[in-house]
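# model this:
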Amino acid sequence: MTIATQKRPTALAVWLVFAGIVGLIAAFTLTIEKFDAYENPGEGAACDFSVLVQCSANLDAPQGSAFGFPNPIIGLIGWMAPLAVGMAVLAGARFARWFWAAFTLGMTFAFGFVCWLIAQSIFVIGTLCPWCMVTWVVTIPSFYAVLLHSVRIGALPLPRGVRKVADRTMGWVPLISVLSFVIITLMAQVRLDAITSILDTIFA
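Below is the predicted model of the structure:
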């Protein structure tokens, strides 16, 4: 069944297009850096700015190839979906509830994977990868927005009251995302003294 009575989620579509483009740029850049590392072993990546802020440690760590191949390849494939969905909605497409449920499942995987990578980066590897952080910045709000949209249109089997709350909460996605970024920043600061290290890198 298509969602004929649901107003077209234009704002969500615009965000998905933006997030898809940014995510693809980050994934493509990291993929190039990984291929360059294969060709020139021992050389640092272009995004290696300091011991703390760098890409090489994350790309070379086992966590950088969680499924047996470089993680950026997942991004190259995965970010096609939000971009395609956003463009389709802007073009007038109306997706069935099952489609939004499946899309939410995919975004949930992406969110969980990113949360795991954040924890690994801060608490295990001990570095902050610039392009990885760009991916975090677009993945987290994308997950919140898609989840809330799916709940409010009834794509997920939840009570009507929960759907109403989700509808009202959509406008709070930017604030919820900022709070999430603050939590990540606090973890990085406590564990790595990240703010001092980043400022030293900028003003060195």
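# please make it C-alpha for all contacts and neighbour counts, starting now.
OK.
# for the longest helix anywhere in the chain, what is the distance to the chain centroid?
Secondary structure of the chain read by DSSP state H shows that its longest helix is helix 10-39. Distance, stretch centre to chain centre, for helix 10-39: 10 Å (C-alpha atoms, centre = their mean, to the nearest Å).
# number of nearby residues for G20?
Neighbours of G20 under the rule other C-alpha atoms under 10 Å: 27.
# mind listing what it touches?
By C-alpha atoms under 8 Å, 6 or more residues apart in numbering, the residues touching G20 are 79-83.
# try it again at 7 Å.
Going by C-alpha atoms under 7 Å, 6 or more residues apart in numbering, G20 touches 79-80, 82-83.
# can you list which of those are found in helices?
80, 82-83.
# one more, please, to line up against the first structure:
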Amino acid sequence: MADSSRRSRPVAFAIFLVIAGVLGLLAAYELSIEKVLTLSDPDHVPACNVGVLVGCSVNLESWQGAVFGFPNPFLGLMAWPAVIVVGMALLAGATFARWFWVLFNVGVAGALVFVAWLIAQSIYVLAVLCPWCMLTWAVTIPVFWAVTLYNLREGHIPVPARIRRLAGIWFKWIPLITVVCYVIVVVLAQVQINAIPLVMIDLQNLF
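Got it, this is the predicted structure:
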């Protein structure tokens, strides 16, 4: 007879956390390297500078790129490994107390708020789109929805049964919810800085 703990193990959720964590860590690593190279050599041109609209330099050199007194990517170097560890632990069959899940959810919610602010700054203030920053945005958004809906569905966050059932339904629609969030960001960027044609021009110049 199959082990019931194996059947209830959230394998897909855990794998998603690992993959998202690796992608987020990659973005943080690349941005951190570019920041260090820029500090050591003022003439250094980051490899992620693609064109007028797509590039990292503006973000890295702005005050928005070091909100807490050190480069924002350093936060990613600390935070994304935690996401990977949680995913790997779940794959190994670990279980966590309710307080852990609540704190984890607070962490990813804080990350989403910070990312939303950075998106607004990139679009409305800096008028530039950083490739590695966008990868960070792209993984933070679904991580927030996945963790939050999982916690609501599993009862880690105390809510009425009806909300738990709705969370279980919405959990299956996370890909669509994520795409909708992406579309909103694209629309905002297009309306504010005419992003789509400028990005296409930058990509054409790149290749």
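# ok so, going back, quick one: which of the ones in helices among the contacts of G20 of the first structure is the most crowded by neighbours?
Highest count within these by other C-alpha under 10 Å belongs to P82, 24 neighbours.
# for the spatially most central residue of the second structure, pull up the helix or strand it's in.
In the second structure, the C-alpha nearest the mean C-alpha coordinate belongs to T140, at 2.0 Å (C-alpha atoms, centre = their mean). T140 of the second structure is part of helix 131-154, with elements assigned from DSSP states H and E.
# likewise Q121 of the second structure?
helix 98-121.
# so what touches that helix?
137, 140-141, 144, 147-148, 151, 156-157.
# which one of those has the most neighbours?
T140 (26 neighbours).
# skipping its backbone neighbours, what lies nearest it in space?
Distances taken as C-alpha to C-alpha, 6 or more residues apart in numbering place L112 nearest to T140 of the second structure, at 6.2 Å, with adjacent residues excluded.
# any idea whether the residue nearest to D202 of the second structure when sequence neighbours are not counted is helix, strand or coil?
Spatial nearest neighbour of D202 of the second structure, excluding adjacent residues (C-alpha to C-alpha, 6+ apart): G51 at 4.9 Å. Three states are possible here, and by DSSP: H, G, I helix; E, B strand; the rest coil the one that applies to G51 of the second structure is coil.
# relative to L39 of the second structure, how far out is G51 of the second structure?
21 Å (C-alpha to C-alpha, to the nearest Å).
# if you count surrounding residues, which of the two has more?
Shown here are G51 of the second structure and L39; by other C-alpha under 10 Å, G51 has more neighbours (19 against 12).
# please report how far the alignment partner in the first structure of the more buried one lies from P70 of the first structure.
Alignment note (TM-score structural alignment): G51 of the second structure maps to S50 of the first structure. Distance, S50 of the first structure to P70 of the first structure, using C-alpha to C-alpha: 22 Å.
# what's the burial count for V115 of the second structure?
19.
# for R8 of the first structure, give me its contacts.
Residues in contact with R8 of the first structure (C-alpha under 7 Å, 6+ apart): none are found.
# what about it, which SS state?
Per three-state DSSP, R8 of the first structure ends up coil.
# to which residue of the second structure is it aligned?
Aligned partner of R8 of the first structure by TM-score structural alignment: R9.
# gap between that match and A82 of the second structure?
For R9 of the second structure, the distance to A82 of the second structure (C-alpha to C-alpha) stands at 19 Å.
# grab the nearest non-local neighbour of V146 of the first structure.
T104 is the one closest to V146 of the first structure (C-alpha to C-alpha, 6+ apart), at 6.1 Å.
# from S142 of the first structure, how far out is that neighbour?
T104 of the first structure sits 10 Å away from S142 of the first structure, going by C-alpha to C-alpha.
# now do D48 of the first structure
Separation of D48 of the first structure from S142 of the first structure (C-alpha to C-alpha): 27 Å.
# settle it for me: which of those two has more neighbours?
S142 (25 against 16).
# how about that one, what's its match in the second structure?
S142 of the first structure maps onto V143 in the second structure when the alignment is built from TM-score structural alignment.
# who's in contact with its match?
Going by C-alpha under 7 Å, 6+ apart, V143 of the second structure touches no other residue.
# and it, how far from L198 of the second structure?
Separation of V143 of the second structure from L198 of the second structure (C-alpha to C-alpha): 29 Å.
# same check, this time on I174 of the second structure
Separation of I174 of the second structure from L198 of the second structure (C-alpha to C-alpha) stands at 30 Å.
# V18 of the second structure now?
Distance, V18 of the second structure to L198 of the second structure, using C-alpha to C-alpha: 33 Å.
# between the two, who's got more neighbours?
When neighbours are counted by other C-alpha under 10 Å, V18 comes out ahead of the other of V18 of the second structure and L198, with 24 against 16.
# pretty sure that one is touching I84, no?
Yes - if you go by C-alpha atoms under 7 Å, V18 of the second structure and I84 touch, sitting 4.5 Å apart.
# check the offset of stretch 36-49 of the second structure from the chain's centre.
24 Å.
# tell me the buried residues in it?
38, 46, 48-49 (16 or more other C-alpha atoms under 10 Å).
# picking up where we left off before, relative to helix 98-121, how tilted is the helix holding T140 of the second structure?
Interaxial angle, helix 131-154 of the second structure versus helix 98-121 (axes from the mean of the first three to the mean of the last three C-alpha atoms, to 10 degrees): 140 degrees.
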